[in-house]
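Asks: all I have is the shape, not the residue letters:
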């Protein structure tokens, strides 16, 4: 019995309005870095479907940067902790851990010889610190600025300099080592969001909330001039230099990115990224031939220098916890829905993603089911909506449910949708309600068998309620008792078995053909916390369960005492939903916003 992680369809960067985001570039040119929650995401820049997730921080990570050698990554978190870990080993062994400031770290920069590091942020007693990356020994003080520091950079050539950009509207210049305050530059009239040296160190650029970008001499910090006048109509969140130092890329809250000629300080081209608030540009990175920007939505845009009208590629997905999961009928696509109401379609073969367009729920989606042509979704806006699978957009068909839906399934034979809300169980057909029965328990999920039996789990009364669907009417057939709130249930593909899981850590298998008696005496109770989701393999021979304990367990139906545990399947994050792509491939989603594909063999 074995398992391996086949793919990770990684989370997007976690963004926040009015806050710059920092992307980390790889000196070897292969990957780029960003953060979401407790995770650092390492993504292949050529093929962003290839990704890795580092999850060793105990609180939210704000920034991660490669060392100039490319062998180490330093990541800084909300508590002021910096972890330095290696990039060579798959386990990403920890080299050092330091606590240079007593508050959120906002930016990190390495010296070009890999030996020194500067971190800045919102410390209680200081806003930044310079130290040796091997020992943590102090090699200077970051002082002279009166408010939190958003950005810092090390000059990549001798004599070493450090520049910092602060919320007191100033740029701090430091000389060393040991690094001492030299001066502040006061050209900006609002928060300074980003400071970055050119690759040769001959200049540095600063960007601010005032929409301005300034160029300075890299050695003595004299003002060379302003880029554009001003560079943008909105705040500038990021600047990135071209590898040859001749051009500058800027990202702004005015929903554009702009390319500038450094010598003339004139605009070369403009990338208009959209017209909604989500199209604000909060970060940029120039790595080799790739120009990247990040939208407030979290989307990663690959900009096209030859055609500024549209990006070469947009990496889409989620940056909020994923609550629902469904597969297309031919199992070529995975659909995921998140806490913020967004739905993404993923192509299984290459991991490409597309956000479902149109008017959706606008907030958490609680259930999702697919037929050949339609994806049904229900959310806590108390509605049932439909997505056209071919066009990947909401159709505009909306059924008001009158109460919050907790579960839903489709009886494919005649396209009836059964939705369980906190007040009633509704049967709908062709977008209209055709019958309903009151619900005196709080439901949590719905599953419909091929023979028309409907199982609805009760989170309020610890029961699985079995109904028969005759025409448009639901009739109660049987109730199955559990020892805790029942969280999920699903019928096997052949309709012969039903599996249900509960908050009492148990997974119970029932024989649907024998009056729903337990299918075996073996107790499936190896989870350490509430079980959130269960799923049958297509051949009905395996059951997967995912829980609050971050683990997935694969159970054998034919040999009940045989099981396989995937420990920490989504580290530091509960598993919310599971589905089988085929008899050997399992899909899992969790609160870490990642979608993972697992190969499972020998059970």
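Replies: Nice, thanks for sending it over. Small disclaimer: the values here were computed from a predicted structure and weren't measured.

Asks: make it CA atoms for all contacts and neighbour counts henceforth
Replies: Will do.

Asks: just so I have it, where are all the strands in the stretch 101-250 of the chain?
Replies: For the stretch 101-250 of the chain, the strands defined by DSSP state E, counting those that start in this stretch cover 105-110, 116-121, 128-132, 138-141, 149-154, 161-166, 171-175, 180-185, 192-197, 203-208, 213-217, 223-227, 236-241, 247-252.

Asks: next: the stretch 401-550 of the chain.
Replies: 405-411, 416-421, 424-429, 432-438, 443-448, 453-458, 463-470, 473-481, 486-491, 497-502, 507-511, 517-518, 531-536, 542-547.

Asks: can I get those strands in TSV with mean neighbour count and distance to residue 167?
Replies: Listed next are the strands of the stretch 401-550 of the chain as TSV, based on neighbours: other CA atoms under 10 Å; distance: least, CA to CA, whole Å:
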stretch	mean neighbour count	distance to residue 167
strand 405-411	25	45
strand 416-421	26	48
strand 424-429	21	53
strand 432-438	15	55
strand 443-448	27	47
strand 453-458	28	52
strand 463-470	20	56
strand 473-481	15	59
strand 486-491	28	47
strand 497-502	26	49
strand 507-511	21	53
strand 517-518	15	64
strand 531-536	26	44
strand 542-547	26	43
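
Asks: below is an additional structure, to be compared with the one above:
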């Protein structure tokens, strides 16, 4: 008899986020809160539907299926709270009076896909629409469905992504438009004349995808995620709020530097420079793929980083967009980690089975020492004076090498971890080494004796991803895949730890002390957070 083959058990699929009954089946492209019934929210989706939600009951109470393509824009009438206008990629505008039934609507046909639709706040019987062909038009609902526009203008050469009317009655007729042509324009709709144009840049990320009035000024949104406060009268940007729009992977800071400056990088290679009190001060695309590690170097004048684009880069500070000076060295393979010694200005680069020491910038002394390793490695650290290099292995060992006469020689092997050593950091005085593993444990070692100085730090529930020492070397901070940050005082038992629960929803990717009382953390939720010790 033939033996029956045993079926292989399939790995358990991760659970999908549970959605409310009646939820959209594709991307949500637009939202509109009802101004009178504050518990009612309308949503337009790429699944071609509009849904009405009762937020008190968390229920979908109605679904409108008027459109045959993506619903790009929706808006409640400012005078009649049960009248909803919608525009979509089916080149149609639908006007729905929910008092007469959700299945009924009045329709207008357009020549291009709808990008944005708004009601005229000064004349609620009419609405304005911007389209993919750059045309902006105004319609009067009293003329009925299918009626011609009251007027139309070729506002932009490329899609007009958004438009906004000035709500001030004294400035009735002022219209702001933003476009993929990278401009924001101000129009006098009383005379159908262009008043001013502000060019926001030349790069793809300078496309203007949103705009609205705030007082007497216009705020626009760039494709990069930058929020721009504009003075269209003066033709200038008053203030620009920058940051990340994608998952953050690393953070760098020098806690002994004056001020609260730190740097963050996201997985597409963008680096932002921050001031803890003033926000983002600058940004630049430093890598073309996910950065692995980043350190403030050369007296705070440079950033040393390596990434999955197989490069080691030295970036001049401050960051200044496309004009930022970046030196690049192509690496021989994918880097696993990197670290930096301030006193010797040496970067340590770790590959899977090799470690390199690089002196100064890429154009400086270059690699002056390298060592092939026999074990697969995943993390590294270099002591502040550059005399010791520690390497964490996938087998749970910490290999400590001493640097002498330009060569690395193994000094100690530290064995206590029960999983891959995923993070490590020397204390600022070089006397201690903190290590974390995939089995959620943090250990602190005495560098002189090689003995464990502090243990039982096992209160994370998943892999340790990052470590940082306080400037006074009396506290070690750890971040984990479990979304938590924990502060461990060395002179107190582990039960006296401070836990920042759910610091980052999808996991903590990096953290740094910027002072004895402030810690910066980053995560895959695209947020950087500053924590202050009370």
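Replies: Happy to help now that I have it. Source: prediction; values computed, not measured.

Asks: what's the closest of the strands of the stretch 401-550 of structure 1 to residue 51 of structure 1?
Replies: Residue 51 of structure 1 lies closest, by CA to CA, to one member of the strands of the stretch 401-550 of structure 1: strand 542-547, at 22.4 Å.

Asks: need the contact partners of whichever helix or strand comes after that closest one.
Replies: As assigned by DSSP states H and E, the chain's next helix or strand after strand 542-547 of structure 1 is strand 552-556. By CA atoms under 8 Å, 6 or more residues apart in numbering, the residues outside strand 552-556 of structure 1 that reach it are 527, 541-546, 562-569, 575, 603.

Asks: return the residues in contact with the alignment partner in structure 2 of residue 339 of structure 1.
Replies: The alignment partner of residue 339 of structure 1 in structure 2, by TM-score structural alignment, is residue 267. Contacts for residue 267 of structure 2 were tallied using CA under 8 Å, 6+ apart; they are 246-249, 289-291.

Asks: what's near enough to touch the residue lying closest to residue 267 of structure 2 once chain neighbours are set aside?
Replies: Excluding its sequence neighbours, the residue lying closest to residue 267 of structure 2 (CA to CA, 6 or more residues apart in numbering) is residue 290, at 4.2 Å. Contacts for residue 290 of structure 2 were tallied using CA under 8 Å, 6+ apart; they are 249, 266-269, 307-309.

Asks: which position in structure 1 aligns with residue 290 of structure 2?
Replies: Checking TM-score structural alignment: residue 290 of structure 2 goes with residue 364.

Asks: next: residue 425 of structure 2.
Replies: Aligned partner of residue 425 of structure 2 by TM-score structural alignment: residue 490.

Asks: same thing with residue 229 of structure 2?
Replies: So residue 229 of structure 2 corresponds to residue 302, using TM-score structural alignment.

Asks: ok, residue 465 of structure 2 next?
Replies: Per TM-score structural alignment, residue 465 of structure 2 is aligned with residue 532.

Asks: could you check how far its match is from residue 598 of structure 1?
Replies: 18 Å (CA to CA, to the nearest Å).

Asks: same question for residue 253 of structure 1.
Replies: According to CA to CA, residue 253 of structure 1 and residue 598 of structure 1 sit 39 Å apart.

Asks: who has more neighbours out of the two?
Replies: Neighbour tally, residue 253 of structure 1 and residue 598, criterion other CA atoms under 10 Å: the higher count belongs to residue 253, 27 against 20.

Asks: if we can go back for a sec, which residues does the match of residue 465 of structure 2 contact?
Replies: Neighbour list for residue 532 of structure 1: 487-488, 501-503, 545-548, 575-577 [criterion: CA under 8 Å, 6+ apart].

Asks: quick one on the thing from earlier: columns distance to residue 557 of structure 1 and mean neighbour count on top of the strands of the stretch 101-250 of structure 1, output as a markdown table?
Replies: Listed next are those as a markdown table, based on distance: least, CA to CA, whole Å; neighbours: other CA atoms under 10 Å:
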| stretch | distance to residue 557 of structure 1 | mean neighbour count |
| --- | --- | --- |
| strand 105-110 | 49 | 28 |
| strand 116-121 | 53 | 26 |
| strand 128-132 | 56 | 23 |
| strand 138-141 | 60 | 18 |
| strand 149-154 | 55 | 28 |
| strand 161-166 | 60 | 28 |
| strand 171-175 | 65 | 23 |
| strand 180-185 | 68 | 17 |
| strand 192-197 | 57 | 29 |
| strand 203-208 | 60 | 27 |
| strand 213-217 | 64 | 22 |
| strand 223-227 | 67 | 17 |
| strand 236-241 | 54 | 28 |
| strand 247-252 | 54 | 26 |
